[in-house]
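Engineer: sequence? don't have it. structure:
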């Protein structure tokens, strides 16, 4: 028995996935090996599904499980689960309350697992549990990664495993959670990638004025070109291609000094 991180009650704790199990299930179905990923706390690449054991059964399988089910449905309708995504736009359909809470849940889970932004996303626990409806301290944005053109040699070496089309373009299914860098002070941004779909949870510092939030929102949108805001009053948002490929989106984190040697070793062993 221990204290559940969400409801703060003393209960038996269960393992909560950082990314939902349905993401790993699809990723494993199109791969010859189990999912692998960089683990921030362990400071190494590990195989298997990333989980954290600090959530009670009710919060995990009832409350958060409902959010996972909605997210899975919305992502399936958008065509996210494909080995080579080739759409230039998507009319993304969602229930804002459920999808925003799901993204906040993933961001909060990732922060606890990685030790990053620990003081940022815990403020949204009550909102994630649907105990309040205050959406004023964050925005949600989305976009699409564009296909990456393989060189002739890359197509020979990796085209089949990356499901390249006849012209050598790839937009493979990967999932990851990271933090956006080089953004204005007073905002924290978690980037959640499901295949070619990219979502940002943009959290503003507490007690910020509406005027300052609008200024930072404009500055953020200028820096993150192409990201579209998912509005609270809407159930559909058009997501368009960003000026980024999956390689671009992974670069800032995979090429960090502490990560690169592990990735080099992994790639040379493939």
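Structural biologist: Right, received. Where do you want to start? No experiment lies behind these values; they were computed from the predicted model shown.
Engineer: going forward, measure contacts and count neighbours with C-alpha atoms only.
Structural biologist: OK.
Engineer: who's in contact with the residue nearest the centre of the chain?
Structural biologist: By C-alpha atoms, centre = their mean, the mean C-alpha position of the chain lies nearest to residue 192, the distance being 1.4 Å. Each residue near residue 192 by C-alpha atoms under 8 Å, 6 or more residues apart in numbering is listed here: 103, 106, 107, 175, 176, 177, 178, 198, 199, 200.
Engineer: same check, this time on residue 54
Structural biologist: By C-alpha under 8 Å, 6+ apart, the contact set of residue 54 is 3, 4, 5, 13, 14, 15, 16.
Engineer: Which residues are in contact with residue 11?
Structural biologist: For residue 11, the contacting residues are 1, 2, 3, 4, 56, by C-alpha under 8 Å, 6+ apart.
Engineer: Distance check, residue 108 against residue 257.
Structural biologist: In this view, residue 108 and residue 257 are 25 Å apart by C-alpha to C-alpha, to the nearest Å.
Engineer: which one of the two has more residues nearby?
Structural biologist: Shown here are residue 108 and residue 257; by other C-alpha atoms under 10 Å, residue 108 has more neighbours (25 against 9).
Engineer: I'd like to know how many residues surround residue 50.
Structural biologist: Residue 50 sits with 21 neighbouring residues when counted by other C-alpha under 10 Å.
Engineer: Kindly apply the preceding question to residue 10 instead.
Structural biologist: So residue 10, with other C-alpha under 10 Å, has 12 neighbours.
Engineer: so what's the residue lying closest to it once chain neighbours are set aside up against?
Structural biologist: Nearest residue to residue 10 in three dimensions, chain neighbours excluded: residue 3, at 4.4 Å (C-alpha to C-alpha, 6 or more residues apart in numbering). Contacts for residue 3 (C-alpha under 8 Å, 6+ apart) come out as 9, 10, 11, 13, 54.
Engineer: how close does the first one get to residue 53?
Structural biologist: Looking back up the chat, that one is residue 9. 14 Å.
Engineer: and what of the second one?
Structural biologist: Applying C-alpha to C-alpha, the value for residue 10 to residue 53 is 14 Å.
Engineer: One more to weigh against that first structure:
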């Protein structure tokens, strides 16, 4: 028995994947599962799980979100070992997609004790008890493939899928906070394969027009990223001028400084 992280009732607790199982299964195609644990400040292996969710929240309310996300991402074509296309045609139910993204982020933040309080106010929306969540905006883009050298192609051939011209954009998953550049919002990142999702989380009680102005400023700093709009059911997500390797540089240096690698 224990207090459920979502409904906050004293119930028997079950294990919940931090990242859904269907994503872990694809990651396994690239070798052993590894990830960075912020709480422990070290690299850990295996499928990440957390045991603080009751069976009703886990299997009914949250499990439905994982099922929806799996179908949506499969239909977009992003669930592939080496994504080489320059666009994704993303068809979505805005609230289901947004609830799933917040759920995965909250799970990750709790597991590493990395600012989980930022998600507390979104719990009613994640569970479907509130119909809207105006303090969160989602934007998306695609990593472009890294082009491997002839030597790298020989090194990785047979271990990973590589495009005909050395294109390399392997499936991986990642969750992290971006450095905070504005006191009015925080940005959480979720990577699913080549799909980069930024969750722009505004402070409460900001005026709608002010938030739109802040979002425009953010998009200017992140060219080619596009907003996932609640007014639409489909969106074309474009390739960025950034590879997945580019985004790992800061974390790699940090891990070196901590003696983790």
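Structural biologist: Arrived safely. For clarity, every value in this text was computed on a predicted model and none was experimentally measured.
Engineer: which one of the contacts of residue 3 of structure 1 is nearest residue 186 of structure 1?
Structural biologist: residue 54 (28.6 Å; C-alpha to C-alpha).
Engineer: Helix, strand, or coil at the closest one?
Structural biologist: strand (DSSP: H, G, I helix; E, B strand; the rest coil).
Engineer: What lines up with it in structure 2?
Structural biologist: Superposed on structure 2 with TM-score structural alignment, residue 54 of structure 1 falls opposite residue 52.
Engineer: now do residue 120 of structure 1
Structural biologist: Per TM-score structural alignment, residue 120 of structure 1 is aligned with residue 118.
Engineer: Can you verify its match is assigned to a helix?
Structural biologist: Yes: secondary structure of residue 118 of structure 2 (three-state DSSP): part of a helix.
Engineer: Please work out how many residues are found near it.
Structural biologist: Residue 118 of structure 2: 13 neighbours (other C-alpha under 10 Å).
Engineer: Kindly report the same for residue 44 of structure 2.
Structural biologist: Per other C-alpha under 10 Å, the neighbour tally for residue 44 of structure 2 reads 13.
Engineer: I'd guessed it sits against residue 36; true?
Structural biologist: Yes: contact criterion C-alpha atoms under 8 Å: residue 44 of structure 2 and residue 36 qualify, at 6.1 Å.
Engineer: any chance you could map the strands in the stretch 151-270 of structure 1?
Structural biologist: Remark: strands assigned in the stretch 151-270 of structure 1 by DSSP state E, counting those that start in this stretch are 169-170, 175-179, 187-194, 197-204, 228-229, 236-240.
Engineer: In structure 2, point out the residues matching the fifth one.
Structural biologist: Right, the one you point to is strand 228-229 of structure 1. So strand 228-229 of structure 1 sits over residues 226-227 in structure 2, by TM-score structural alignment.
Engineer: Superpose on structure 1 and give me the mean offset of that stretch.
Structural biologist: Compared with structure 1 after the fit, stretch 226-227 of structure 2 shows a mean deviation of 0.8 Å (mean C-alpha distance after the TM-score superposition for structure 1).
Engineer: Just give me the mean distance for the longest helix seen in structure 1 relative to structure 2.
Structural biologist: Longest helix in structure 1, counting residues (DSSP state H): helix 96-114. Superposing on structure 2 places helix 96-114 of structure 1 at an average distance of 0.9 Å from its equivalents, by mean C-alpha distance after the TM-score superposition for structure 1.
Engineer: Give me the angle between that helix and strand 197-204.
Structural biologist: If you take axes from the mean of the first three to the mean of the last three C-alpha atoms, to 10 degrees, helix 96-114 of structure 1 sits at 80 degrees to strand 197-204.
Engineer: For the residue nearest to residue 189 of structure 1 when sequence neighbours are not counted, give me its contacts.
Structural biologist: Nearest non-adjacent residue to residue 189 of structure 1, counting by C-alpha to C-alpha, 6+ apart: residue 202, 4.6 Å away. Shown in contact with residue 202 of structure 1 (C-alpha under 8 Å, 6+ apart): 138, 139, 140, 141, 187, 188, 189, 190.
Engineer: Tell me where structure 1 has helices.
Structural biologist: Assignment of helices within structure 1 using DSSP H yields the ranges 21-29, 57-58, 64-77, 96-114, 118-121, 125-128, 152-158, 210-223, 246-254, 260-268.
Engineer: and the first one, how far from the chain's centre?
Structural biologist: Read that as helix 21-29 of structure 1. Distance of helix 21-29 of structure 1 from its chain centroid, counting by C-alpha atoms, centre = their mean, to the nearest Å, is 14 Å.
Engineer: List the neighbours of the longest helix of structure 1 that are in contact with it.
Structural biologist: With contact meaning C-alpha under 8 Å, 6+ apart, helix 96-114 of structure 1 is reached by 17-19, 39-41, 51-52, 64, 67-68, 70-71, 116-118, 121-122, 124, 127-130, 140, 177, 190, 192, 201, 230-235.
Engineer: That's all I had, so thanks and see you.
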